[in-house]
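# just a sequence and a predicted model for now, questions to come.
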Amino acid sequence: MAARIVPAKRDPIRPAPANPIVISIDGDPVAGIEGQTIAGVVLASGRLAWRRTSVDGRPRGLFCGIGVCFDCIVTVNGERDVRACQRRAGDGDVVSSQHDELPEAAR
């Protein structure tokens, strides 16, 4: 399933014109629309993963989409452990991927 944006003229819920925004994801500018979550902006750009697991380094992105899991955590404007599915993107936000190594005792 591909992410898509419903044109404002055809949106039955909110027919107001869309206000474009630009956020930075790992240094790359990504366009979005005001009101989208960070995860929505990232997925609409075609990127499916933005975090790696601590144990095996496996890619993770959006899993539950409702803030229950922690697969979509990112750093936003210097604030760590932000759930991308819960945070609305703001124009100029700086988003960074997170990858935390396991503590030595857990290895």
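Received it, and whenever you're ready, just let me know what you need.

# from here on, contacts and neighbour counts on C-alpha atoms
Fine.

# chain center to the helix or strand hosting Leu43: distance?
Element membership for Leu43 (DSSP states H and E) is helix 38-44. The chain centre lies 5 Å from the centre of helix 38-44; the measure is C-alpha atoms, centre = their mean, to the nearest Å.

# dropping in the other structure now:
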Amino acid sequence: MSAAREEGTVPLHWQGRELAARPGQSVAAALLENGVRSWRRTRRGGRPRGLFCGIGACYDCLVRLDGGPEVRACLVPVSPGLRVDPGGAVPEHDPCEQDPTRRPPERDAVQHPTEEDA
């Protein structure tokens, strides 16, 4: 499908471009059909990701819909005018490495009784 919408298609907006999608088609299928092969990057290494399993078992196809939280593109059907943005906008490094206050508190080691305690 090309960016020019065909009869019976619905508009889908990907990063400011209007794409054509078929009613009932998943967001992932619509992106693939319009030539978009990857729509997020991995946390480490920034490698491109797109559709992997296509059945909702993995999280490679995460996107943001209409500015909301990330969802799996393979599970969500298109709706007219849906705005789709890349998912996985996550810093390459763990934010806890730069802000130690975000780490969970250390737990005390379990002290097992010894013979001296008896």
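Good, I have the coordinates. Fair warning: this is a prediction, and the values are worked out from it, not measured in the lab.

# read off where the helix holding Leu43 of the first structure ends up in the second structure.
Using TM-score structural alignment, helix 38-44 of the first structure corresponds to residues 27-33 of the second structure.

# please point out which parts of the matching stretch sit buried.
Residues of stretch 27-33 of the second structure classed as buried: 27-31, 33 (neighbour count, 16 or more other C-alpha atoms under 10 Å).

# what's around Gly50 of the second structure, how many residues?
Residues within reach of Gly50 of the second structure, counting by other C-alpha atoms under 10 Å, total 24.

# identify the residue nearest the equivalent of it over in the first structure in space, chain neighbours excluded?
Here Gly50 of the second structure is matched to Gly61 in the first structure, going by TM-score structural alignment. Nearest residue to Gly61 of the first structure, sequence neighbours excluded (C-alpha to C-alpha, 6 or more residues apart in numbering): Ala49, at 4.1 Å.

# also Gly24 of the second structure?
Excluding its sequence neighbours, the residue lying closest to Gly24 of the second structure (C-alpha to C-alpha, 6+ apart) is Pro77, at 5.4 Å.

# next: Pro29 of the first structure.
Distances taken as C-alpha to C-alpha, 6+ apart put Ile23 closest to Pro29 of the first structure, at 5.7 Å, once the chain neighbours are dropped.

# so that neighbour is in contact with Val30, correct?
Yes: at 5.4 Å, Ile23 of the first structure and Val30 qualify as touching, with contact defined as C-alpha atoms under 8 Å.

# out of the two, which sits in the more crowded spot?
Applying other C-alpha under 10 Å to Ile23 of the first structure and Val30 shows that Ile23 carries more neighbours, namely 21 against 15.

# name the element the more buried one belongs to?
Here Ile23 of the first structure is assigned to strand 20-25, by DSSP H and E.

# again, but for Ser97 of the first structure
Counting by DSSP H and E, the element that carries Ser97 of the first structure is strand 94-97.

# which bit of the second structure covers that strand?
Under TM-score structural alignment, the match for strand 94-97 of the first structure in the second structure covers residues 83-86.

# that stretch against the first structure, how far on average?
Mean deviation of stretch 83-86 of the second structure relative to the first structure after superposition (mean C-alpha distance after the TM-score superposition for the first structure): 0.4 Å.
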